[in-house]
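Novice: only geometry, no sequence info:
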């Protein structure tokens, strides 16, 4: 069996649960709105939903009624309507999530194997005679949480969302009676009222520390306990004993300096403290729970000399420990030991005089292993304490390693300021020679503060060096070099880190644009031939992480061209690393939207080129994908299970051979789609004016959804925009242009039968078409056309006619290749889920057009409700950036 033979999810039928939950939540909200805003408002809101649905159904008379109503709504009255639509939409999303949880439980209850689960993976591997133990032993999967300006939902709103989801779960229990159900419904209306009275918009732009705290919340609320549950499922489903934790976590919040003036040494130091404090607090809580459970009597368990001596030493070291005052401590040795462990963790968190804490997480592990050795029961040994040991292994005292990231341009500036001759070096060979000599000799260069971003980078590296002593090398594991173009960019980072004493940092070049991806193998070849860099790799266990960027390559060259460039780069980098004797780990900088690598992670991993996974992968979790995947423990476990399953299958099962004809066709598709895309986005002199009027890009800069500026300084036009707000703006107007433009022209000019063959037999091409199909389904030209009224007449129809023709072309070709009548006909459950949101997204879109018109005509009072429509649509569309 090859990866292509792995079954895809079977269509699921809609259940009454989703419809019931949707109706229950909507009715509860209407009751709240009647109390808060009056019956007339609630009635008008229902009329708005029905009229927007009629517009979608093609009723032209409904268009006139809707436009007439919206244009007449006063500015002060429109915001409550937007709030209500947005809340309905978010409730619809919660109902969908609960349906996913319900479906997962049904599979578990019936014993039927769920698709993309570890149980299914075990069956597939067994059928193919794969030895699971060594495969599981080599797994290393790391998710890196980032903070990009795509997550528009406030933490306070997230709290209310989770409360609603929890109440729905309790209402789903068939054992509850009438009185208990009534009480839960009253609690639901209370939560909805509090949510209604909560500000949806941030009044100030979040600080970096706010973003750090927000990501840490997902560890506290879900991930810390979900991860050991998944590891236990691996052992159960695959019948293996894990020798390493498989999963690990990273973060960019607090260390991502690239184009971010507020990130520096102070934010990194504070983020490290917050990570450590959160981890230690979580461990203290779990140890305290364990101590309450472990009431073992000394009469029932063996008491070794090692444990006795350990308790005596604890008593000497920790005279203020509360456990010393327990009257039964001598007869409950394990509870007593855990009491001392709890106290040492407290000392580590907040030092108390001369009393010791733990030097590192391994010291905590040794104490827990001592307890484990005295349990005298397999049942107990494989229970709570085993999960706690896994938490120590996965999260340590750092919780998630914080990568630092800076652009190659800043590295060049910093190096030129302190390495004599570098700034005047004539060409890349001379720069490499200077850096190679400096690395080999240990030369520090000039002690000089260049100021600005370059100076802050040097201070950050000093902080990294200090953090390795204070928190361990895993606290800041990697230096991501954005916009890497030359080997000297990586050598400069290596030298700057060495100079600061941050020798534990591993260098991670990030290749983002099409040209950088094409040059990546040549860049890495020169690094593998540089002896000082090879020495750096040896210190990293001969492991090289290379990051490939989906965002900027997609913005630079379009979806099809970007996807093919990424495929080629990964394939060549993997072959090259094998030849050089280097262990390659690919780091996928995926976003939420299709044009930034978004979509189903499971299929994306299976579509990776042969030999590029090999049991290890590093993936970013960006913006709203963090809350979408980790807002619920069971959905988090499902998401992690899918990723692990895909990595195992991609590592164990071969891809079908890629025929030369397929590669030639992909080269043609890539070039033709890129030509079409760039001809519009970069070469048409009027495009920037059209984009600025057709999409709310200028207004996005005023929305307090992320601490990072939306544009890069010193660059003009579309080039200045970061990829995330670029995609965000096209999602707002429902066109999703970066996800499909250019693909129609390219596909239509090719050999249909060849493309059908590629779709049937090549996982990569099947994944490409599947992601296109998803983007096309989410695109809505009927709604997008309403935004055309905001565009100058002299350019509106010219651009619109071209966009419609390209959209129609790609839809027609995708349907022909996949032999479907309508988009997503092969996945009706997904089709229904996406359509389920439209009745609430559509009113927001129509309102946004009207409010954009008002704001652009100078009516400042319309700005606040306009920003509310942006957050509402973002919450509904979910993969916004």
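Specialist: Good, I have the coordinates. Bear in mind that the values here come from a model prediction, so they are computed numbers and not experimental data.

Novice: could you use CA atoms for every contact and neighbour count after this?
Specialist: Noted.

Novice: quick one: contacts for residue 754?
Specialist: When contacts are counted by CA atoms under 8 Å, 6 or more residues apart in numbering, residue 754 touches residue 662.

Novice: checking it next. Helix, strand or coil?
Specialist: Following DSSP: H, G, I helix; E, B strand; the rest coil, we place residue 754 in the helix state.

Novice: okay, how far is it across stretch 28-44, tip to tip?
Specialist: End-to-end distance for stretch 28-44: 16 Å, by CA to CA, to the nearest Å.

Novice: check the offset of it from the chain's centre.
Specialist: Stretch 28-44 has its C-alpha centroid displaced from the chain centroid by 36 Å (CA atoms, centre = their mean, to the nearest Å).

Novice: got the buried residues for it?
Specialist: 28-33, 41-42 (16 or more other CA atoms under 10 Å).

Novice: okay, and residue 509 sits in which element?
Specialist: strand 506-511 (DSSP states H and E).

Novice: centre-most residue in the chain?
Specialist: residue 621 (1.4 Å; CA atoms, centre = their mean).

Novice: show me the contacts for it.
Specialist: If a contact means CA under 8 Å, 6+ apart, then residue 621 has 143-146, 590-591 as its contacts.

Novice: ChimeraX command to pick out the buried ones of the residues you listed?
Specialist: The following ChimeraX line selects those of the contacts of residue 621 that are buried, judged by 16+ other CA under 10 Å:
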select :143,144,145,146,590,591
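
Novice: I'd like the contacts of residue 621 as a markdown table, with distance to residue 778 appended.
Specialist: A markdown table is the format used below for the contacts of residue 621 (distance: CA to CA, whole Å):
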| residue | distance to residue 778 |
| --- | --- |
| 143 | 26 |
| 144 | 27 |
| 145 | 25 |
| 146 | 25 |
| 590 | 19 |
| 591 | 16 |
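
Novice: filter the contacts of residue 621 down to the ones in strands?
Specialist: 143-145 (DSSP state E).

Novice: out of the contacts of residue 621, which comes closest to residue 530?
Specialist: The closest of the contacts of residue 621 to residue 530 turns out to be residue 144 (CA to CA; 29.2 Å).

Novice: put this next to the previous one:
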């Protein structure tokens, strides 16, 4: 490990290497575009100089054509050149990703702060190994891979990134050159939308090639170095999975797809076990062991490749057989290759026959309609579920009758498509559990949960599906600010309901509650969303402890800070003792998967950071409460002003028109990156509640305005300054790592903003004053954050992170310029009654194509 500062290691191993390999890439000829590599650096330079002189994107593009493109070139040829630039820039981003991946273990200290080795040594030093062991016997992390579309790389490109990173690590120039040539010819654009099954297969690649090895390596380390000869009876790392089970707003997720994904997860883990057993067979060639391993190899081969079910051992029997083989190795063969057999036993403990836990999710509004249809259909069949008029009864009356229900329904009873699909998805969970084990699919999430009735209706549907005592955790998802405020009352109603309380008792008195950072931020702004979730967690912890329930929080965190992401491990390490932290569960999506968990090194490092954030919070932190009453008051005041500011901004008459007409929002649906529709309803009407958090945040990101990550923060801080309360804010900043982490993530959003790109909008007759409002809040937030932190520049304490952001922003600046140029051309053509439809389509295609590289370049947002 180099002793050089992190920034210096980044510059040597990422920035410098990228420059070298990029210069090779730029000289490679691809088909008829031999001069593109020469012209792109010149265009980049024109962009940088142009914005420094306050030129707009159209002026910059025209200046470039005027200076560097022959006068006899047609408009079509010029447009084709811009499309080629887009292709090149996309691939430059891939190259930068690969260089950064290769340098990961050099730039990041793999044994440094927050790693397991560091934790173990600190525990030994402070004589807290006993406490560490006790904690690891109950603590878990669960990253849940979701198919939310923020990842624009097709599978082939992800493969090239992996191979490039390996070649760069070895400085294999010949291989690098070939891979760059391959990259130049590999298409990025998806002509068809993926199915939910396609999405699942893409993410299973990470499970098979990365998580399988990284998670087991961590578990082995804990077993061997912390527990030594004692057995660890806790998985520590669980993996979660949403593609194929997440029905919320995705009509393409069917019961058949859910079953197919579960089957793919099972066959993939068995395939991995088969590979490992083949390797073991080459080492464990001893008497009493060899034949037993051969039998297991044959069993797995028959199941995976020949689809033969007979002779397949149960999971418990498979694990017992591996342990029996280990015992023979220990007793008769001097423990030769014991670590290798233990590695496989640990993998079986971690991944079972399910590999990752498939969650089922649906919206409460859908459930409500489904449940009313069930009631109506059963009544028409002469098998009424209730003696009361259910639809017109009060919530209290409904919960009362749901408590004592004891009936059965089948999917064939229902002609309504959504009702049939909802019922069949519950029966599918039972089938998956029979096949893959209970951990295969044992959680049902209700998004947009607003009341106890929403949970009780979902819980009742489980019981109606011939499942009197469901082996399923029912998890409400609280998303909006009002829902978060009502969450404690909702859970109290459930904890005091006899049927639900009995269910929780059978499930080990654990209640899973999901909290939506992405939609919370979209709804209430950055500070209020995070503060509301923190307060909700405190209240939910208190009410759960009061009723003897262990609450497990599951955070719907996106990639960038604007969707509740940011430096995740810092966020969890900043939570105090008033928030239950027995498990850390969070969604991981899009480019966050490839950036944080895309290679063995980054996956192991980030899983260890997550583990350590829980451990340091519990074992090494001081016992002081996270917030004093005074600090809470300050935080409340900041969140309140920030919320009012953001809500007023959202209600501005230009808010939706600006997004619709000046941003790339409507182009997201054309990118074919995800199976899910880009908005919730089919209505052509453009309204805020239908907007999904990802295209919403992504559109601000494409504008380089990153509004959801900072809007309201500056006004809140300035309000405290003007009212003579800034000293209280400074105290809060000193005392609370939670507040510091929030502001650091907000600084990242500001760092990624670049208002010169859209400065031309300030002169727009319709939107000029609206653009100015955003820019002034950006300037205000930047000024106030620098004043509060004492920094001279944003992200002063994260120099290497800032260097990565600046390098990526420099790569995509020409791309953003082309995008804005195309948007301006579209606006011009839409006003021209004689405009050609063909020309309009060309520029719309240019906008869509330019989305890809910019999003991919944002991978360090997590």
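Specialist: All right, it came through fine. Computed from a predicted model, the values in this text were never measured in an experiment.

Novice: where's the nearest residue to residue 495 of structure 2 once chain neighbours are set aside, which helix or strand?
Specialist: Nearest residue to residue 495 of structure 2 in three dimensions, chain neighbours excluded: residue 501, at 5.5 Å (CA to CA, 6 or more residues apart in numbering). Using DSSP H and E, residue 501 of structure 2 sits in helix 498-506.

Novice: please point out which parts of that helix sit buried.
Specialist: 499-501, 503-504.

Novice: which bit of structure 1 covers it?
Specialist: The alignment of helix 498-506 of structure 2 onto structure 1 (TM-score structural alignment) spans residues 531-539.

Novice: ok, average deviation of the matching stretch from structure 2?
Specialist: Compared with structure 2 after fitting, stretch 531-539 of structure 1 has a mean deviation of 0.9 Å; criterion: mean CA distance after the TM-score superposition for structure 1.

Novice: still on that earlier bit, ok, so of the ones in strands among the contacts of residue 621 of structure 1, who is nearest residue 769 of structure 1?
Specialist: Nearest member of those to residue 769 of structure 1, counting by CA to CA, is residue 143, at 25.6 Å.

Novice: can I assume that closest one is in contact with residue 618?
Specialist: Yes: between residue 143 of structure 1 and residue 618 there is a contact at 5.9 Å, judged by CA atoms under 8 Å.

Novice: sec struct for residue 734 of structure 1, please.
Specialist: coil.

Novice: counterpart of it over in structure 2?
Specialist: Per TM-score structural alignment, residue 734 of structure 1 is aligned with residue 704.

Novice: so its match touches residue 754, yeah?
Specialist: Yes: counting by CA under 8 Å, residue 754 is a contact partner of residue 704 of structure 2 at 5.2 Å.

Novice: biggest helix in structure 1 by residues?
Specialist: helix 75-110 (DSSP state H).

Novice: any chance you could map the strands in structure 1?
Specialist: With DSSP E as the criterion, structure 1 has strands spanning 140-145, 247-251, 401-402, 404-407, 478-482, 506-511, 543-549, 583-589, 616-621.

Novice: TSV please, covering those and showing distance to residue 73 of structure 1.
Specialist: Formatted as TSV, the strands of structure 1 follow (distance: least, CA to CA, whole Å):
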stretch	distance to residue 73 of structure 1
strand 140-145	41
strand 247-251	44
strand 401-402	48
strand 404-407	47
strand 478-482	47
strand 506-511	49
strand 543-549	44
strand 583-589	43
strand 616-621	40
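
Novice: and of those, who's closest to residue 685 of structure 1?
Specialist: Across those, residue 685 of structure 1 has its closest neighbour in strand 543-549 (27.4 Å, CA to CA).

Novice: just the angle for that closest one relative to strand 583-589, thanks.
Specialist: 20 degrees (axes from the mean of the first three to the mean of the last three CA atoms, to 10 degrees).

Novice: got a list of contacts for strand 543-549 of structure 1?
Specialist: Identification of contacts with strand 543-549 of structure 1 by CA under 8 Å, 6+ apart yields 480, 506-513, 517, 537, 566, 582-590.

Novice: go on, stretch 119-128 of structure 1?
Specialist: 1, 6, 113-114, 131-132, 237-238, 645, 648-649, 652.

Novice: wait, which of the residues you listed is closest to residue 673 of structure 1?
Specialist: residue 6 (29.9 Å).

Novice: just tell me what that closest one corresponds to in structure 2.
Specialist: Match for residue 6 of structure 1 (TM-score structural alignment): no aligned residue.

Novice: what of residue 464 of structure 1?
Specialist: Looking across to structure 2 (by TM-score structural alignment), residue 464 of structure 1 lines up with residue 429.

Novice: I figured its match hits residue 444, correct?
Specialist: No: the criterion here is CA under 8 Å, and residue 429 of structure 2 misses it with residue 444 at 9.4 Å.

Novice: okay, these two: which has more neighbours?
Specialist: Using other CA atoms under 10 Å, the more surrounded residue of residue 429 of structure 2 and residue 444 is residue 429, with 28 against 25.

Novice: show me the contacts for that one.
Specialist: Contact analysis of residue 429 of structure 2 by CA under 8 Å, 6+ apart lists 441-442.

Novice: can you give me the distance of it to residue 476 of structure 2?
Specialist: Distance from residue 429 of structure 2 to residue 476 of structure 2, by CA to CA: 18 Å.

Novice: ok, residue 304 of structure 2 next?
Specialist: Plainly put, residue 304 of structure 2 is 36 Å away from residue 476 of structure 2 if you go by CA to CA.

Novice: tell me which of these two has more neighbours.
Specialist: Under the neighbour definition other CA under 10 Å, residue 304 of structure 2 and residue 476 were set side by side, and residue 476 has more, 29 against 18.

Novice: which residue in structure 1 aligns with that one?
Specialist: Residue 476 of structure 2 maps onto residue 509 in structure 1 when the alignment is built from TM-score structural alignment.

Novice: grab the nearest non-local neighbour of that match.
Specialist: residue 481 (4.9 Å).

Novice: and residue 878 of structure 1, by the same measure?
Specialist: Closest to residue 878 of structure 1 by CA to CA, 6+ apart is residue 624, at 6.4 Å.

Novice: ok, now which ones touch the residue mapped onto the one you found from structure 2?
Specialist: Matched to structure 2 by TM-score structural alignment, residue 624 of structure 1 sits across from residue 591. For residue 591 of structure 2, the contacting residues are 150-152, 559, 856, 858-859, by CA under 8 Å, 6+ apart.

Novice: much appreciated, bye for now.
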